[in-house]
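> Sequence first, predicted model second:
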Amino acid sequence: MFPSAGRSALTRASKPPFRFRGCLYAKRRASVQLSKSAPRNVPVPPSADDAVIISELDRPSTSYASSPLSPTGLFRHNILTTPIQFKLLADATQRRAEILTERIVRARESREELYKVVKNLDRLSDMLCGVIDLAELIRNTHPDRVWVEHAELVYDQLCQFMNVLNTHTGLYEVLSTVLSDPDIVKSLDAEARETALIFWRDFEKSGVNLPPAQREHFVSLSSEILSIGREFMMESSKPRPPAIIKPMELRGLKDGGMGMRIRLQADATQRDMLVYPGSPQAQMIMTSAPEEEPRRKVYMASNSSTEKQVYLLDRMLQARGEIARLVGKESYAAMALSDKMAKCPENVNHFINALLDHTSPYARRALRALSIRKQAHLNTSPFPIIQAWDRDYYCPPEPPAPPVSLPSLTLGTVFMGLSRLFRALYGVTLRLSDVAPGEAWHKDVKKLEVVDEEQGILGWIYADLFARRGKPSGAAHYTVRCSRRTDHDDVHGDLAFAQDQRDRDAIEIAKSFDSVHRSRIPGRQGVFQLPLVVLVCEFSRPSARSGPTTLAWHEVVTLFHEMGHAMHSMIGRTEYQNVSGTRCATDFVELPSILMEHFLNSPTVLSLFDISGKPIRQVANHHEDPCRSIDTHTQILLAALDQIYHSPAVMQDDFNSTTALAKLYETRGLIPYVPGTSWQTQFGHLFGYGATYYSYLFDRAIASRVWRNLFSHDPLNRETGERFKNEILQHGGAKDPWEMVSTLLNEPGMAGGDAEAMAEVGRWKIEDEVPTRH
């Protein structure tokens, strides 16, 4: 019963398809505190921490001294100094989990134990997620191959064990006993009840109550989906065969550095050119080649598929349909959406249809403008059809730009701005902390304490920010450890179920891993496990020769987005890890991160990048992409395609994903489908997002509404920030997201989250200013 742990927001595809849900206190105050009643529009005063952030993040990294005697283990876990110890920890954790599982299964032998079932299930999930999520981080980021290999072993071992728990009839029966006992249910607070229901729903979605043969088939299908999905992702990322371009087809290629080189190469050799999809040459041709034929060839090459790629996708979709039928659902979408804000496929379609109705007129106007450009270019009759290979030529993509003119933004400056923004809104500051030898996996990793002016340290963000060989591309947010209350754990009670000294030793080893990063929080009862988050990016590294890292605007947007996830993890403070921070509904989890992007549209917020805090008065620099509505329309079609691919249609004998794609474009598309293409095999989100790809558009609409109604007129207002923190961030998945959103926006009619509420969100304006991200 896994939550949304690991990579940024929604990309959890490589984990089990079900969620066994999962996945040092020092009282310190920020150098400068802001009163919650601080006057509006007063510049945020600088603090000593601001200057430290800039100096530390903008200077070249230096190697930390290693200690041959007793280096600190990863994340200050003494047991994690070597890869072999990581495997030993995994073995001890699995044995400890088996012991705790036995305790839960036997809970009906004691009334007192039944009252502890929900807490113990959450503990069981947390102890496994803590190691699995760490393994996921290590296998994706660690530069040492031996560490990676051991992380792969740990990951596969514990995920297999997790799948066993997901279909454990004994655990399900005990939980059913708890939920059918009025006295026990009455003793549970709202958060505990929600946690119990999450476990119960997830057990049922895993087919735990099926007859043995069908349950075995369910497990087999789950393994097949995971295996095929991984292969599908590998195949989708493989390079496509090149387009063969004749030199004469490049006549008139627009001047410019690369364009000139391509033309000179073609003229000099007079040989056909091999242009590989995704290459700079391919991008140049798509945006700059006046002749239509080379653009068409590059498009066809870029959107071709092998038979194997199409087969893998179709089989994955059909296996998902089969698994849904096993648990009594008519489609995978119906199964996947039952615990989301949308609730059912019909409601998703209400949202998509309303959004299409709102967006289509703007997209058609933009398409007509492109048609007029094509008419003038080719001297054709009015309004020629815009083909798929025309879009980038007649409306070349422009890099995103800030709304006002800004000086170059260094990495340290942007992090300073983030810290000052969080201080203004939430009374929370980012503070750099020393990284001990062995605590991080690379010398470039920086450690940030997240410090609340009243509660002290909320948690830690480890920032692995710079590109290096072997490191995955893109940006990601890993939740390595969630917050939860720990003083009610009753670990001593586990020892009664240990069979021998080896069991007791395993419990002690696993306990030593759990016991780090705990704290009492002022103003709250109990001891809490503090969250650990890792932020991974691929920025250029600062150096003595080139100076500090300077971020392009899209990189600033990326950083703000990922830090939105990080702060959700930091501020979320629940008693159960299953509902902590980003462990919430898939179609709700992107709201805080997308909202963070909106703050970059405010000159008031951008003034935080200046350590003097002076308001920015430059002339506006923002330009609106005239084709943005076309791209938004395309994203809506992708969401619609995702629903089709996870509908009952996939169980028909004649189902073909390419045919379904072509039909969607014929009925709802703007730009015609190109016969012979099958770009759905590059739609990697079909694996990770299965039936929930609409979520990003959905949260874009909600975030846009929150920004306009609450923040746009006064983005640094502490009262509004506290309201968002208290209504949204701190609850994670412990409250119904519809209730949270309706309360925040003061729209009580939305609280029920019915079909009309979904359609209403579809009618809300999706922002034009914020770049589309995934």
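Looks like it came in fine.
> CA only for contacts and neighbour counts going forward, please
OK.
> right, and P239 touches P277 too?
Yes - counting by Cα atoms under 8 Å, P239 touches P277, with 7.3 Å between them.
> neighbour count winner among those two?
Counted by other Cα atoms under 10 Å, P239 and P277 do not tie: P277 has more neighbours, with 21 against 12.
> Which residue comes closest to that one once chain neighbours are left out?
Leaving aside its sequence neighbours, P277 sits nearest to S302 (Cα to Cα, 6 or more residues apart in numbering; 4.9 Å).
> from what I can see that neighbour touches K238, true?
No - at 11.2 Å, S302 does not count as touching K238 under the criterion of Cα under 8 Å.
> who has more neighbours, the two?
Legend: neighbour count by other Cα under 10 Å for S302 and K238, higher for S302 (22 against 9).
> Contacts only, for that one.
Contacts for S302 (Cα atoms under 8 Å, 6 or more residues apart in numbering) come out as R240, Y276, P277, G278, W679.
> Can you tell me which of those residues comes closest to A366?
W679 (23.4 Å; Cα to Cα).
> Tell me how many other residues surround that closest one.
For W679, the neighbour count with other Cα under 10 Å is 17.
> can you count the residues close to the closest residue to it other than its chain neighbours?
Counting by Cα to Cα, 6+ apart, N303 is the residue found nearest to W679 once chain neighbours are left out, at 4.6 Å. N303 sits with 17 neighbouring residues when counted by other Cα under 10 Å.
> another structure for you, compare them:
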Amino acid sequence: MTNPLLETWDTPFGVPPWEQIDDSDFAPAIDAGMEAARAAVAAISASDAAPTFANTIEALERSGRDLDRVLGAFFAAASADSNEAREALMREVSPKLSAHASAIHSDKALFRRIETLWQDREELGLSDEQARVLYLVRRGFVRAGAGLEGATEARLTEVKARLSVLGTAFTQNLLADERGWYMELDEAELEGLPPFLVAAARAAGRDNGHDGPVITLSRSLIVPFLQFSPLRALRRRAWEAWSARGANGGETDNRALAAEILALREERAGLLGYDSFADYKLETEMAGTPAAVRELLMRVWQPARAAALADEVRLTAMLHADGEAGPLEPWDWRYYSEKRRREEHDLDEAELKPYLQLDRMVEAAFGCANRLFGLEFAPAEVPHYHPDCRAWEVRRDGEHVGLFIADYFARSGKRSGAWCTTMRDQSRLDGEVRPLVLNVCNFARPAEGAPALLSWDDARTLFHEFGHALHQLLSDVTYATVSGTSVARDFVELPSQLFEHWLEVPEVLTEYATHAETGEAMPGEMLQKVLGAATYDMGFQTVEYLASALVDLAFHDGEAPADPMQRQAEVLEELGMPHAIGMRHATPHFAHVFAGDGYSCGYYSYMWSEVMDADAFEAFKEAGGPFDPEMAKALETHVLSAGGSAEAAELYQRFRGRMPGVEALLKGRGLADAA
């Protein structure tokens, strides 16, 4: 029998032929892809021809296309629609892929060809993009250990393989804990919960095989439960389950894995000649050094902590007024903060939510992309890995731009959080290749036949991930190496966080925030309340984020801690972490940091990018408004279409004319007065 993953995909837009693919097809297709890539690389390194950019760098760019195609499909399904077979294959494939990459980076003949090109680069007549690709390829080989020999090289290969195994195990343990916990509610325990949450809990119950409502560890369920349930004992039970993910003992406990990951990262950096993993990781980022990261984070920490402590006093008084003794606890904050928001801003999220329909917020994101960049979105019928997925063809001036796929609802088998990925990157080395872009979220599923309603945070997440999608869709480069979001980690969040600002544009909400039952636009009074409360509780939000970012930095800047949980506690004590605020991501479920190297020592990057996104949106306001055509064109030209074709700082300065300061960020978060 033929393997559909190895055949030509005769599908609309070249998406994977999901209806033909069986899980058993993935392993042989991945093996075949690696074999083809190895043969292609061997041909490059064994060539008698003098190295040229075309026969070495471009040939290397082409060498893994078959493998990339299969992996794009596999990782999309394994992350968003996992099952036992896919989880087993992830455990099998991860070390194989690590060994595959190590073998390529260890090819001395290949590296000599690359090094020759690097030494002769001034005489090669390269375009700016080609020069950038050569620089990145050589840097990648050096940082992967291409210059190492003997036992040191062999040990680095072992370390990277083990890290790939541990990252997969960390992810799967976390998914198992999230999938395995739920809290059944009886009718009396639905007291105080708004209708949208009751409906979502009943839907979650059906999904989990129960007749009644349940609360799961999906953020879109558990956060509103903590906001609205007046039953303190249930809030505590939910909070403790949520915060204990990855730390429940037994086979799914991630604490020992985290310690081993940190130790191996330290060893990896040492083998490559760096003082710490932080020095190694930050070398390629905009921040450059651990000191620069810490300086930014601490500049924001002090005013954020001051604001949070002032809020804690108010919320504690409300707790005591309800007859509850003792201090405010983490399972209390959201509940009393929601009550205070209703009192001070007369804004009830339960009243707001009917105006934030999922479909209308999708239309809002599309509408903003149309006004800014001329993009048009038409529903597309294509095969999907899950029935929840929807697709749109993206066009501009009649020309195909790419395919956008969205998978919005939480379900068993989907890892938590939200992300953007591609099943095919944009490039034009051998003709125009347009991207297949996927947004994945975990919004609460509505009752059958009812519209899906979002919280304000959900709507912001939708815009955020769509900002990443625009970075992929508008990419306009020749080489996939620098396509789309292939940029410095502390620059990649700029487009996503910047696009969040358009959710707060009054004319956008006036047009798209319409009531799910009446169809009426959000009343002007409510609109003003929403925008007026935009920085409400920002001390809490900033502190929970910064605590995670500072712990991440401490883990990697210096000697790896033998006991990460003890080191986490020490960092929080040094910071004076408010008792009633938990870290956004505690160590055992800190997937950003431990599921792979992507955000390791890089969780700070959201705030580094926020310094730029706050400044960038100010540029729109200074120029004539959020839809100023000249600023939109500059943003597309210098940021969204450019990918990683130049250094991030250079790209931002082309757009803005200068680098930003932290002032716009503090102002945007409502923390300027506390600074």
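Cool, got the structure. Here the structure is a predicted model, which means the values were calculated and not measured.
> Check the alignment and tell me where A50 of the second structure lands in the first structure.
Aligned by TM-score structural alignment, A50 of the second structure pairs with R111 of the first structure.
> Quickly note the distance from its match to D183 of the first structure.
Per Cα to Cα, to the nearest Å, R111 of the first structure is found 11 Å from D183 of the first structure.
> what does L128 of the first structure give?
Distance from L128 of the first structure to D183 of the first structure, counting by Cα to Cα: 30 Å.
> Also T287 of the first structure?
68 Å.
> Which of the two has more residues huddled nearby?
More crowded of T287 of the first structure and D183, by other Cα under 10 Å: T287, with 20 against 11.
> residue contacts, the more buried one?
T287 of the first structure neighbours (Cα under 8 Å, 6+ apart): D392, Y393, Y394, P396.
> Skip the chain neighbours and tell me the closest residue to the last one.
Which is P396 of the first structure. Among residues not flanking P396 of the first structure along the chain, T287 sits closest, at 5.7 Å (Cα to Cα, 6+ apart).
> where does that neighbour fall, helix, sheet strand or coil?
helix (DSSP: H, G, I helix; E, B strand; the rest coil).
> can you give me the strands for the stretch 501-650 of the first structure?
Using DSSP state E, counting those that start in this stretch, the strands assigned to the stretch 501-650 of the first structure run over residues 518-520, 527-529, 532-539, 550-551.
> tell me what the first one is packed against?
Pointing back at strand 518-520 of the first structure there. On a contact count with 3 or more Cα pairs under 8 Å, 6 or more residues apart in numbering; DSSP states H and E, strand 518-520 of the first structure meets strand 527-529.
> Out of the strands of the stretch 501-650 of the first structure, flag the one nearest L179 of the first structure.
strand 527-529 (26.0 Å).
> now that closest one, how far from the chain's geometric center?
Distance, stretch centre to chain centre, for strand 527-529 of the first structure: 25 Å (Cα atoms, centre = their mean, to the nearest Å).
> now stretch 718-734 of the first structure
20 Å.
> In the second structure, which residue range corresponds to that stretch?
Alignment of stretch 718-734 of the first structure against the second structure: residues 629-645, by TM-score structural alignment.
> Does the aligned residue in the first structure for R155 of the second structure fall in a helix, a strand, or a coil region?
In the first structure, the residue paired with R155 of the second structure is H217, using TM-score structural alignment. Using three-state DSSP, the structure places H217 of the first structure in helix.
> deepest of the strands of the stretch 501-650 of the first structure, which one?
Comparing the strands of the stretch 501-650 of the first structure by mean neighbour count (mean count of other Cα atoms under 10 Å), strand 532-539 ranks first with a mean of 23.
> For that one, which helices and strands make contact with it?
Using 3+ Cα pairs under 8 Å, 6+ apart: strand 532-539 of the first structure touches strand 456-466, strand 476-481, helix 553-571.
> Mean distance of the longest one to its aligned residues in the second structure, please.
This points to helix 553-571 of the first structure. Helix 553-571 of the first structure differs from its equivalent in the second structure by a mean of 1.8 Å after superposition (mean Cα distance after the TM-score superposition for the first structure).
> give the contact list for the counterpart of A691 of the first structure in the second structure.
Counting by TM-score structural alignment, A691 of the first structure corresponds to C601 in the second structure. For C601 of the second structure, the contact set (Cα under 8 Å, 6+ apart) comprises F277, A278, K281, L282, D552, L553, F555, H556, V593.
> Double-check that L448 of the first structure belongs to a strand.
Yes - the assignment for L448 of the first structure is a strand, going by three-state DSSP.
> Give me the distance between it and L532 of the first structure.
For L448 of the first structure, the distance to L532 of the first structure (Cα to Cα) stands at 10 Å.
> what touches both of those two?
By Cα under 8 Å, 6+ apart, L448 of the first structure and L532 have these common neighbours: W460, I461, Y462.
> As a markdown table, these with neighbour count would be great.
As requested, those are exported to a markdown table (neighbours: other Cα atoms under 10 Å):
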| residue | neighbour count |
| --- | --- |
| W460 | 26 |
| I461 | 27 |
| Y462 | 21 |
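> Closest one to S593 of the first structure out of those, please.
I461 (15.6 Å).
> aligned partner of that closest one in the second structure?
Match for I461 of the first structure (TM-score structural alignment): F404.
> Give me the aligned partner of F528 of the first structure over in the second structure.
Checking TM-score structural alignment: F528 of the first structure goes with E432.
> For stretch 137-156 of the first structure, buried residues please.
By neighbour count on 16 or more other Cα atoms under 10 Å, the buried set for stretch 137-156 of the first structure is 137-143, 147-148, 150-156.
> I'd like the distance from it to the chain centre, please.
From the chain centre to the centre of stretch 137-156 of the first structure is a distance of 21 Å (Cα atoms, centre = their mean).
> before we move on, what about stretch 268-284 of the first structure?
Worked out by Cα atoms, centre = their mean, stretch 268-284 of the first structure lies 34 Å from the chain centre.
> now do stretch 347-362 of the second structure
So, by Cα atoms, centre = their mean, the centroid of stretch 347-362 of the second structure is 23 Å from its chain's centroid.
> on that earlier part again, using CSV, please lay out the contacts of C601 of the second structure together with neighbour count.
Listed next are the contacts of C601 of the second structure as CSV, based on neighbours: other Cα under 10 Å:
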residue, neighbour count
F277, 29
A278, 26
K281, 24
L282, 21
D552, 27
L553, 22
F555, 23
H556, 24
V593, 23
